[in-house]
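Undergrad: coords below, sequence missing:
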């Protein structure tokens, strides 16, 4: 019987898939974690994958500095193994002797014994020249903050006074935020149950359904999860239910609905008739799973939100929510692989899609109704750059002024930047359709 692969060998294979082959971090983690039985090994693998993806741009560059000739192309898994080793040393702060020895052993497990000496030499050189190498990495914003250069430039352009703070916040571990399901529980009893189970938890300062745990954990093991008493949802994503001014009997559209968190929150707040539209068939089941677990009901349709002829029956909606496809640059702290997969060239196509969906859904809104445009982007082109021209081109559209305890007003809406109130980055623009003159 062959020896089971070690945590570091599995991590190197998985991280190479994420960083060098474009695989989703979530998908790779889902297929890698079951290979390990020990909970401590699973915890280490999770840390290596999350921090490896988060800090890849920094330590990928470091590995190139340490090698006479790059091995990324010919030996991608060994290259990724070296990145994970530097993550162990610099981010997880594991003992150097253990990290180096285990990494060299992982080279042999990966059937690359001829490279064991090289890996050992590279890591020994890092330990000898660490201060000089770190100073070189810190000298450039892209490697200092582990962000692609194009994104650093975009953040510095859009938020010049806040850029350093935004980039720093994107590399901090986010808290775990829960949304209590009002249909099945009250916030304080849920918090009490969590504390009695040994978890540190606090009520959010200004989000009435929010609970905050300082660290991520397996939420399926939390008391009350299976019974649908709460869902996982960052505080920034809990804001839309407050902004929409929901009331019983309203007809509500949630465009681009997967995974369904905002739709479920709306249904928890009021007895509304909700249509959830999702373009990607593989993501739609998650909406139904969340609805079922939380004891909620909605119509779920797989269709392109930008083509109402495929899903709209002609009866206008009182409220429309568009969680538009976007660059996800506001949630990098929670989804670190975004920095590896998003490209500057993607933004033009995203903006075109956002404009199309906004224009299409606007026609489904009743006069006097509200449309909330949301993105998890911090790039102005996807936010005010979409909403501002839309308002100018539509005489029946007016912006509703917004004010939240975190973030700042923009020309057309409100922007929460990563770290504001310890929330994810998110943009909101609330538009009212003017009633037709009589």
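TA: Happy to help now that I have it. These numbers come from a predicted model, not from an experiment.
Undergrad: going forward, measure contacts between C-alpha atoms and count neighbours the same way
TA: OK.
Undergrad: Quick check, residue 209 in contact with residue 185.
TA: No - assessed by Cα atoms under 8 Å, residue 209 is found out of contact with residue 185, at 10.2 Å.
Undergrad: this is the other structure I want to compare:
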């Protein structure tokens, strides 16, 4: 039977050179997805899981796995209806894979009975072989009673919203009337958004380059383009030459917010610290916006492997910064040694957080994160703010941001910092950016931001 449109999109993502070869069987992809799901449930990230998938299978497996993760709450609830006793992990992962992909026929990448048939085939050929009959019985019953089973799960908040129950409850508390929209946005497919390198091209010029390869794009922000459809970065015109980078519209607000209205010092470069810099997108954006004005940027990253990614980003874009592998919360270990004890004019702190605002891009996060993690992350954020604030020049500014929609990592964190520091005052900034709301009345800094991730921004000025 002809595959659904989503299945066709999966085929479009096959690696270069694959066309003309025999496509992998659907059961193979489902088996790989189930194996990946089992690993994620056990605590691995989707990135590490996908790195282990054979390159030939990876594009299709990633697309299917992300769809499964976005529908996992419903799949788990349906599995409880079909199998009250929790089956072994590998069996549960395969059942949830099939149920997540097939419960909603409109979103199913293939007809539900095709998915069920291929899931049973995967069971017969894999570690669930001994339970293949059980898998078959559960999924055949699902096909017979699908609507009744779905109706029976409607009262389960995890099934209804496909987020953990604690996540749903916290958003209801934090964001009142907008909590439903945030959850819906977290289950949507994100757009691909680009940031043009203003040193090398313009929005109009790059739009023309995209149009030449039949890619439509709309302008978002001052340097952003949102694509009508995603494509591999290798196919972006001039990507290798540094004309463009991939960066969500919300993240593109950071560098302009920090630099807008700043007076450049006379006789020396503007000194800027990007405190948690990997993979280097915001570092690069700062340098791009500086243009011909002198700027020295220190890009700090605690993880050596991630710091190497900053070097790669800067090299591709033809930019230079001083990259340090160090803990931003412990300036005594690096500030005097590497920065000669000279205070910064501006500091960008994109702090470690729950990543709850980018869950549509990293759908595994919602199932890996625990509510208790928020307390630990808030403590780290406070340590970073307190450690970096003394490194800022009087009359300097610090931009605090997180890709989180939880207030404990945003507004609450800001208020606690202001309570501890009488010399700090706030400058205009978006606050909490809510996905799906594109107007200033709801906290979005610029209604040209388009379809953006969830973020929090606070801009702090240091009084003399």
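TA: Looks like it came in fine. Given the structure is predicted, the values throughout are model-derived calculations rather than measurements.
Undergrad: circling back: compare residue 209 and residue 185 of the first structure (neighbour count), which wins?
TA: Comparing residue 209 of the first structure with residue 185 by neighbour count (other Cα atoms under 10 Å), the higher total belongs to residue 209, at 20 against 15.
Undergrad: OK, contacts around that one?
TA: Contact analysis of residue 209 of the first structure by Cα atoms under 8 Å, 6 or more residues apart in numbering lists 178, 179, 180, 181, 182, 187.
Undergrad: try 7 Å this time
TA: 179, 180, 187 (Cα atoms under 7 Å, 6 or more residues apart in numbering).
Undergrad: Trace the first one over to the second structure, please.
TA: Right, residue 179 of the first structure. Counting by TM-score structural alignment, residue 179 of the first structure corresponds to residue 195 in the second structure.
Undergrad: does residue 348 of the second structure sit in a helix or strand, and which one?
TA: strand 344-350 (DSSP states H and E).
Undergrad: Pull up the aligned stretch in the first structure for that strand.
TA: Under TM-score structural alignment, the match for strand 344-350 of the second structure is residues 317-323.
Undergrad: what residue of the second structure takes the place of residue 342 of the first structure?
TA: Aligned against the second structure by TM-score structural alignment, residue 342 of the first structure finds its counterpart in residue 369.
Undergrad: For its match, give its distance to residue 302 of the second structure.
TA: Residue 369 of the second structure sits 21 Å away from residue 302 of the second structure, taking Cα to Cα, to the nearest Å as the criterion.
Undergrad: In three-state terms, how would residue 76 of the second structure be classified?
TA: Put simply, residue 76 of the second structure is helix when judged by DSSP: H, G, I helix; E, B strand; the rest coil.
Undergrad: show me what contacts it?
TA: residue 96 are the contacts of residue 76 of the second structure under Cα under 7 Å, 6+ apart.
Undergrad: Nearest spatial neighbour of the match of residue 342 of the first structure, chain-adjacent residues omitted?
TA: Once flanking residues are discounted, residue 369 of the second structure sits nearest to residue 354: 7.2 Å by Cα to Cα, 6 or more residues apart in numbering.
Undergrad: Any idea how many residues pack against that neighbour?
TA: 24.
Undergrad: shouldn't residue 321 of the first structure be in contact with residue 254?
TA: Yes - Residue 321 of the first structure is in contact with residue 254 according to Cα atoms under 7 Å; the separation is 4.9 Å.
Undergrad: so who does the equivalent of residue 326 of the second structure over in the first structure touch?
TA: Matched to the first structure by TM-score structural alignment, residue 326 of the second structure sits across from residue 303. Contacts here follow Cα under 7 Å, 6+ apart; on that basis residue 303 of the first structure touches 277, 278, 279, 310, 311.
Undergrad: what does the first one align to in the second structure?
TA: Taking TM-score structural alignment as the alignment basis, one finds that residue 277 of the first structure is matched in the second structure by residue 300.
Undergrad: What's the average distance for the helix or strand harbouring its match when superposed on the first structure?
TA: Taking DSSP H and E as the definition, one finds residue 300 of the second structure inside strand 295-301. Comparison of strand 295-301 of the second structure with the first structure after fitting gives an average deviation of 0.8 Å (mean Cα distance after the TM-score superposition for the first structure).
Undergrad: how far out from the middle of the chain is whatever helix or strand comes next after that strand?
TA: Helices and strands here follow DSSP H and E; after strand 295-301 of the second structure, the next one along the chain is helix 304-317. Distance of helix 304-317 of the second structure from the chain centroid (Cα atoms, centre = their mean, to the nearest Å) equals 19 Å.
Undergrad: go on, stretch 107-119 of the second structure?
TA: 28 Å.
Undergrad: State the number of residues packed around residue 40 of the first structure.
TA: So residue 40 of the first structure, with other Cα under 10 Å, has 11 neighbours.
Undergrad: Tell me the residue in the second structure aligned with residue 376 of the first structure.
TA: Residue 376 of the first structure maps onto residue 403 in the second structure, with residues paired by TM-score structural alignment.
Undergrad: oh, I was asking about residue 139 of the first structure
TA: Using TM-score structural alignment, residue 139 of the first structure pairs with residue 155 in the second structure.
Undergrad: Tell me the spacing between its match and residue 371 of the second structure.
TA: 22 Å.
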